[in-house]
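Novice: Predicted structure and sequence below. I'll ask about it afterward.
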Amino acid sequence: MSLQINDNVIEGNPTKTFFIEMITRDISIRDAILDLLDNSIDGASRITPGDYKDLFIEITINKDLFMVKDNCGGFSLDVARKYAFRFGRPDEAPETFGSVGRFGIGMKRALFKIGKAFEVESKHTNDHFQVFVDVDSWRSKKKTITIGDQASEVEDWDFSYENITPETSNLTENGTFIEVSKLYKEVSELFDDDEFLTDLRDDIERLLNFSLEKGIKISLNGETLSGKNIQIFNDKSNPFIVEGVKDNVSYKVVAGLGEVGDPKKSGWYIYCNDRLVLEADTSEITGWGTSGIPKWHVDYVMFRGIVFLDSDETINLPLATTKKGIDATSDIYKFVLVFMKDALLNIIPFFKLVTKLGNEANQYRVLLGETETKISVVEMKNPQPVYVPRKFTAPAVDQDKIATKKDSVRISYDAKKDLANIARTHSRSKSLKELGETTFEYYLKMEGLEDE
């Protein structure tokens, strides 16, 4: 069949150079690496959604290369041909059930961001193949197309693959092997920086903590990483809980108390398909300082709020392209935010009550953390009979102590130890604290002020 060329058409195709530079511009190296790990975890969820204990992801990073290897199932040759190496997700692409990938650019963006040569090997059921790309050669590669009797040269966006055998494979199990070499100078310098590796380790342990808690083993340069779990008290106090389904998105809001520790751990944590996308947020985006809710204050350091948003199709989730932050304008997020604000209004009165303890407040918070039973982020999400819609139940607070503290102040001063002990013995005080109270009462009595 012959196609007619329309002389009135102005060509609007992107160039490969422009496309590569644009998709890699607004993402950091650490986020690009996390994109590749997300792909591995997506594979893990297709194998055993509830338990990852037999699965691993190995990461090797140095100034000369970057490597990721997993046993999370790999992907088929059909997926590679039609979708995995496309720049963007085609309309006809199958749904990515439970994935955090949304636009079909994560793997390519990461590979092009890191270096000028990369190898991707996949072992999946009956398929075992490899794609090797030299970026400079691919960037300049062209092909000829003929329309009617006219031939023209255009950019060739395609990649080539080769079937491989176990003898030449980097994989012994179904999974994926990725290696990037010819690293860009700035990337090579980063990969040789211990501070960068420490930050990357911290990112993985925080942002992928849910998958780590489910048992997947992630190692970085031979060091096994552990998840930085989020916990909520569930004994003397019980968390606020509400859950349901709206617009094909399952939601669950859990809010309550956590250990004092680092104030930076206080706030809202939002997960989209088990990926942490908003961490310890205390801004207006999560309701603080809006609708009669006060701005976050250190008095609220024990607050922990977890939001789980899950959908078979990622496009339904309020997820940013970099997977950091959420789209606060989305209908599903605005719907869930109502429950988040309800939780804050439900819990903040308890914090105000604790504040009335004055100087004893922090001691009370620490003691509560030491004695409370705690539930993990995985336990919060898993359905259990105890998790029915409910309001926050506060732990008991000594009301008499609060009443006593309300109109009192603390007086303190230093004295020589030997003299203080003599005074304590002479006054028959049982402790130095009692000595202080005795001397204050003695002064009031001597000055005739005790009844004023």
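Specialist: The structure has been received and is ready for your questions. Because the structure is a prediction, the values reported are computed rather than measured. Numbering: from 1, shown residues only.
Novice: use CA for all of it now, contacts and neighbours both
Specialist: Noted.
Novice: so how many other residues sit close to T355?
Specialist: For T355, the neighbour count with other C-alpha atoms under 10 Å is 17.
Novice: The one 5 residues further on too?
Specialist: When counting by other C-alpha under 10 Å, one arrives at 14 neighbours for E360.
Novice: Of all the residues in stretch 206-217, which ones are buried?
Specialist: When burial is assessed from 16 or more other C-alpha atoms under 10 Å, stretch 206-217 yields the following buried residues: 206-213, 215-217.
Novice: That should have said stretch 89-105, apologies.
Specialist: 89, 96-102, 104-105.
Novice: before we move on, back to that, can you flag which of the buried residues of stretch 206-217 belong to strands?
Specialist: Using DSSP state E, the subset of the buried residues of stretch 206-217 located in strands is K217.
Novice: Export the buried residues of stretch 206-217 as TSV, with columns for distance to L345.
Specialist: Output for the buried residues of stretch 206-217, formatted as TSV (distance: C-alpha to C-alpha, whole Å):
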residue	distance to L345
R206	27
L207	28
L208	30
N209	28
F210	27
S211	31
L212	32
E213	30
G215	35
I216	37
K217	39
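Novice: put this beside the first:
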Amino acid sequence: MPCDKSANADPKKEFFIDVITMDIDYPDCILDLIDNSVDAYTRSEIDDPQIRVTFGEDSLEIYDNCGGISEHDLLNTVFRFGGHVAHDSTDTLGIYGVGLKRAIFKIGNAFEFETYDGVNHNIVYENDLSEWKTRDDDEDGKWRFKVRAGAELDQETHGFSELRITKLKDSYKKMVTLDAKIIEEISIKYVLFMNRGLSFWVDNLKIEPLFNFEVLSNEYLQPSVKLLEKDGLKVKIVCTYNPRESLRSEREEGRYGWNVFCNDRLILLSNTTKETGWGELGNIAFHQLYYPFCGYVFINSHDVRKLPVKTTKNGLVTSDNTYKFILNEMWNQATPVLKYLRTSRLMDEETLIKDAEKSANEKVLQDSKLARSNADQKSIFSMNEKASFKAPDMKPKRKELTKIQYSRPTVQVDKVKRKLGAESNKKVGELTFDLFYDEECDDA
């Protein structure tokens, strides 16, 4: 029989906070805080947008001049666990409204969050988070932080936000190389935003982007471009090859493998693992032959919850059905490039030109130079029309050939064939010979 009794299911502050901070590292916490400033940037139109991170002896400060937060959002949404400020016209990074609070509790025991939106200047603060976690809730059951009005500012002051975390945890203080780690992560994760003009600073050091988004494109070499929409997501896939990666001794990050972005934040950098389909579902496994391959994938949505990205934003949810659909399209675009690399076996420019001169093949010489011309660098963001991959024929005149025949166990041959993505036993022999020759023989 129904009755007027009920069982209390309210969460305990301390337990809830301990759970959400348990499995996240300090660098990811700081990146979550930076994401909030990046979201403010995407919603603003200002000159010289900046995000500054300052590591103090007993403080961490993150400042941005990207417009501030409205008083309504500050008091009702920003500090709610699970509160997400919705903006239908922008693609933001915050997912579940947890990152700001989780980072504060993970890093220190006190904080001040100061923001000015051009009208209201407020400071949300708490001086003892350890005590706050054990404090009884207010009478209405809500969890609250203190708020005070900020000083009156000049009307010309542009909107800003600044978070100051103090009384740092001992475990945080022991992270002696944390600043260097954050510098590296910023140059990677926010590379697209930096290329668009958002500047990042760590302890007054301006961070440079890891790479730009220009690729070779001309009448001889044309990247493939695929645009599609699926379940509220807009996706752009660009695939090409980078000739300079063919024999580079040290690989240039962002210039090979798959580079995957979600709402413009880099999630996977130069990925050559199963996460982007290598060696999965009949796709070829990655091999050094494919270092010149380069793919860029941009997945965007106004509803950040639809993105196939983990809550820590350092990987993709590979079981997501929409991502599986995108992955299939990625490999549809990659296949012609990878096939070209297998059949043409790109050589470095010096060798290619030398062979072309020896064979008097002027077209090879011309194509190789044009395909590598810096004047033909184009931004992939200017490529907004569907296009198929096209590349020059860079095979020099056939030299005198000697036939080689040998036998090996079928199981071993099949395994090598899968690794190389070779379509025949003959191709296995050719590729393995070529790989050995490139590694061990002097062609001088």
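Specialist: Okay, I see it. Just so it is clear, the model here is predicted, and its values are computed rather than measured.
Novice: Work out the TM-score between the chains.
Specialist: TM-score of the superposed chains, computed with TM-score structural alignment, normalised by the length of the second structure, equals 0.78; 389 aligned residues with a C-alpha RMSD of 3.4 Å.
Novice: just to revisit the earlier point, return the member of the buried residues of stretch 206-217 of the first structure nearest to Y333 of the first structure.
Specialist: Closest approach to Y333 of the first structure among these (C-alpha to C-alpha): L207, at 19.8 Å.
Novice: Identify the residues contacting the aligned partner of Y83 of the first structure in the second structure.
Specialist: In the second structure, Y83 of the first structure lines up with T77, judged by TM-score structural alignment. Residues counted as contacts of T77 of the second structure (C-alpha atoms under 8 Å, 6 or more residues apart in numbering) are 83-85.
Novice: Closest one of those to S270 of the second structure?
Specialist: Using C-alpha to C-alpha, H84 comes nearest to S270 of the second structure of those, at 30.9 Å.
Novice: Tell me who's in contact with the nearest residue to the closest one once chain neighbours are set aside.
Specialist: Excluding the flanking residues, the one nearest H84 of the second structure by C-alpha to C-alpha, 6 or more residues apart in numbering is G97, at 4.7 Å. By C-alpha under 8 Å, 6+ apart, the residues touching G97 of the second structure are 78, 80-85.
Novice: Aligned to E189 of the first structure, what sits in the second structure?
Specialist: Here E189 of the first structure is matched to K174 in the second structure, going by TM-score structural alignment.
Novice: Would you mind measuring from its match to L168 of the second structure?
Specialist: 10 Å (C-alpha to C-alpha, to the nearest Å).
Novice: out of these two, which sits in the busier spot?
Specialist: L168 (21 against 9).
Novice: And the closest residue to that one other than its chain neighbours, how close does it get to T21 of the second structure?
Specialist: The spatial neighbour of L168 of the second structure that comes closest, neighbours along the chain excluded (C-alpha to C-alpha, 6+ apart), is G108 at 4.0 Å. Distance, G108 of the second structure to T21 of the second structure, by C-alpha to C-alpha: 12 Å.
Novice: neighbour-wise, which of these two wins?
Specialist: Taking other C-alpha under 10 Å, G108 of the second structure and T21 do not tie; G108 has more neighbours (24 against 20).
Novice: Output the contacts of G97 of the second structure in TSV; the columns should cover secondary structure and distance to L163 of the second structure.
Specialist: Formatted as TSV, the contacts of G97 of the second structure follow (DSSP: H, G, I helix; E, B strand; the rest coil; distance: C-alpha to C-alpha, whole Å):
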residue	secondary structure	distance to L163 of the second structure
V78	helix	13
R80	coil	16
F81	coil	17
G82	coil	19
G83	coil	18
H84	coil	18
V85	coil	18
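Novice: which of those residues show up in the first structure as well?
Specialist: Retained in the first structure: 78, 80-83, out of the contacts of G97 of the second structure (criterion both residues aligned by TM-score structural alignment, their matches' C-alpha atoms under 8 Å).
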